[in-house]
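Novice: Model the following, please.
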Amino acid sequence: MLEEPGVRAFRLGVAGPVGTGKSSLIATICRALADELRIGVVTNDIYTDEDARFLRAEGVLPAERIRSVETGACPHTAIRDDVTANLLAVEDLEQDCAPLDLVLVESGGDNLTATFSPALVDAQLFVLDVAGGGDVARKGGPGIARADLLVVNKIDLAPHVEVDVAGMVADASGARDGAPVLALSKNLPETVVELKAWVHWLLARYRSGEHDPLDPGPMAPHFHADEGGMEVVHSHADDGTVHSH
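Specialist: Predicted structure coming up:
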């Protein structure tokens, strides 16, 4: 069970496909808010601590406030199916660096079905980018549809990849029934101001007890390429039912 607001840091999950700019977005949040909030970060990679090393090298936070989890499996497993490793990392971070106001938990890069368990985070942010294609927002999925905020990232690159940002944002808003969508570039200060304001707004709701963590629902059916001609069999159902691809 989640603790009462005010007892611990607010936990914000950041998910999205590979290459959409999750680590860069976290660095942007840290730069924008480091003078106002006490922030910690837990990153997820399958076999490395690459994202944590990137953030330390950027100097966005004291190095001890950036921790890494090597999931050793599909990225969503450690943020949805069995959150133990991440939960322990977050709790250790909060204990070692107390007091913290905000802990950002970065998922490993996954597909459009990735969602965080509400047992791990209080809210979640899903990241797409214009380089992934202007039509990707229309494809939906739990991450796009039910995250607390959807970010369309790297909008300064849109002219180079022939994407209509306004159209992509409109498609995203439609897929989310009007829930918030933010068009963002770390190089456009006005968009960073919007992101910063959203984080402050959500943190205030959490501290006042107005925010309830949303369970985005179970993972949608999805595919991981097989290896060596073997089927990939795994389960996400609460009853333990397995399925193969």
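
Novice: can we go C-alpha only for contacts and neighbour counts from here?
Specialist: OK.

Novice: mind checking how far L102 is from G40?
Specialist: With the distance defined as CA to CA, to the nearest Å, L102 ends up 6 Å from G40.

Novice: now the helices for this protein?
Specialist: 22-33, 50-58, 75-76, 84-96, 142-146, 158-161, 165-175, 189-208 (DSSP state H).

Novice: could those helices go into a markdown table alongside mean neighbour count and distance to E64?
Specialist: Shown next, in a markdown table, are these (neighbours: other CA atoms under 10 Å; distance: least, CA to CA, whole Å):
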| stretch | mean neighbour count | distance to E64 |
| --- | --- | --- |
| helix 22-33 | 20 | 14 |
| helix 50-58 | 17 | 9 |
| helix 75-76 | 23 | 23 |
| helix 84-96 | 17 | 8 |
| helix 142-146 | 25 | 30 |
| helix 158-161 | 13 | 36 |
| helix 165-175 | 19 | 36 |
| helix 189-208 | 16 | 22 |
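
Novice: this one as well, want them side by side:
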Amino acid sequence: MHGTHDIEHLKTHPATGGGAARVGIGGPVGSGKTAILEALVPMLSARGTELCVITNDLVTDEDAERIRRGGFIDPARVAAVEAGACPHTVIREDPTLNIAAADDLEMAFPGTDLVLIESGGDNLASTFSLDLVDWWAFVIDVAGGDDIPRKRGPGVIQADLLIINKIDLAPHVGVDLVSMYEEALLVREGRPVLLANARTGEGIGSLADELGRAVLFSR
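Specialist: The predicted structure follows:
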């Protein structure tokens, strides 16, 4: 992982508000956002981080149930928001449902260090409102094509961290992973890019380290 991240805004950012840090995880459908959460939650918990999780979907709580069934977090600490519209609406245009859900979780579980907010699957234009989160990662996967960084979608460019997931699939889908990674660094002007395989846990430790450095340890 390369690049640095300016963390000064986290000290006074309205989303932080003196409570738990709020971190968004977004990306297109099928990029592996929930799989990353499933690998990340037990790792952060093992490091002593008090966690809550919010998932967003159109009209279901399927992702929330998947995380609850994983057994790595108290099911009561997982909340689901049903957007009822395009998923980006409740993380960017009107994040009040997610803000309320995060507030409720923090009230129910005092001492929470971190609230992870997973967006429903959306396109490369999906971004998080900074009224909702202090920091956010955007997940793409190699199966979507190695031209994704060159398309310069707002999610790819603006996220605090870009995660290229499912790297094990690169040789099977004709993707030059080295080139894709280098192009991602180029379009992001050196800001962090992480290679991951959520199914095997590859890269998840680096993600936990980045969250600690950029979000938790700065508070």
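
Novice: TM-score for these two?
Specialist: The TM-score (TM-score structural alignment, normalised by the length of the second structure) is 0.89; 206 aligned residues with a CA RMSD of 1.5 Å.

Novice: so which of the helices of the first structure gets nearest V130 of the first structure?
Specialist: Minimum separation from V130 of the first structure across the helices of the first structure (CA to CA) falls at helix 158-161, 6.0 Å.

Novice: whereabouts in the second structure does that closest one align?
Specialist: The alignment of helix 158-161 of the first structure onto the second structure (TM-score structural alignment) covers residues 170-173.

Novice: Nearest to T113 of the first structure, out of the helices of the first structure?
Specialist: Of the helices of the first structure, nearest to T113 of the first structure by CA to CA is helix 142-146, at 5.4 Å.

Novice: what does the closest one correspond to over in the second structure?
Specialist: The aligned range for helix 142-146 of the first structure is 154-158, by TM-score structural alignment.

Novice: Can you tell me what sits against the matching stretch?
Specialist: 26-27, 124-127, 138, 149, 162, 187-188 (CA atoms under 8 Å, 6 or more residues apart in numbering).

Novice: can you rerun that using 7 Å?
Specialist: Here stretch 154-158 of the second structure makes contact (CA atoms under 7 Å, 6 or more residues apart in numbering) with 124-127, 138, 149, 162, 187-188.

Novice: Ok, stretch 89-96 of the first structure next?
Specialist: Here stretch 89-96 of the first structure has contacts from 42, 65, 100, using CA under 7 Å, 6+ apart.

Novice: Tell me the counterpart of the second one in the second structure.
Specialist: Taking TM-score structural alignment as the criterion, the aligned counterpart of R65 of the first structure in the second structure is R77.

Novice: Which residue is the nearest non-sequential neighbour of that match?
Specialist: C52 (4.9 Å; CA to CA, 6 or more residues apart in numbering).

Novice: for the one you found, what are its contacts?
Specialist: C52 of the second structure is in contact with 77-78, 105, 114-116, counting by CA under 7 Å, 6+ apart.

Novice: Strands - which of these land there?
Specialist: Counting by DSSP state E, these place 78, 114-116 in strands.

Novice: hmm, which two among those residues are most spread apart?
Specialist: Using CA to CA, the two most remote members of those are V78 and L114, lying 12.2 Å apart.

Novice: and T20 of the first structure, what pairs with it in the second structure?
Specialist: Alignment note: T20 of the first structure maps to S31 in the second structure; criterion TM-score structural alignment.
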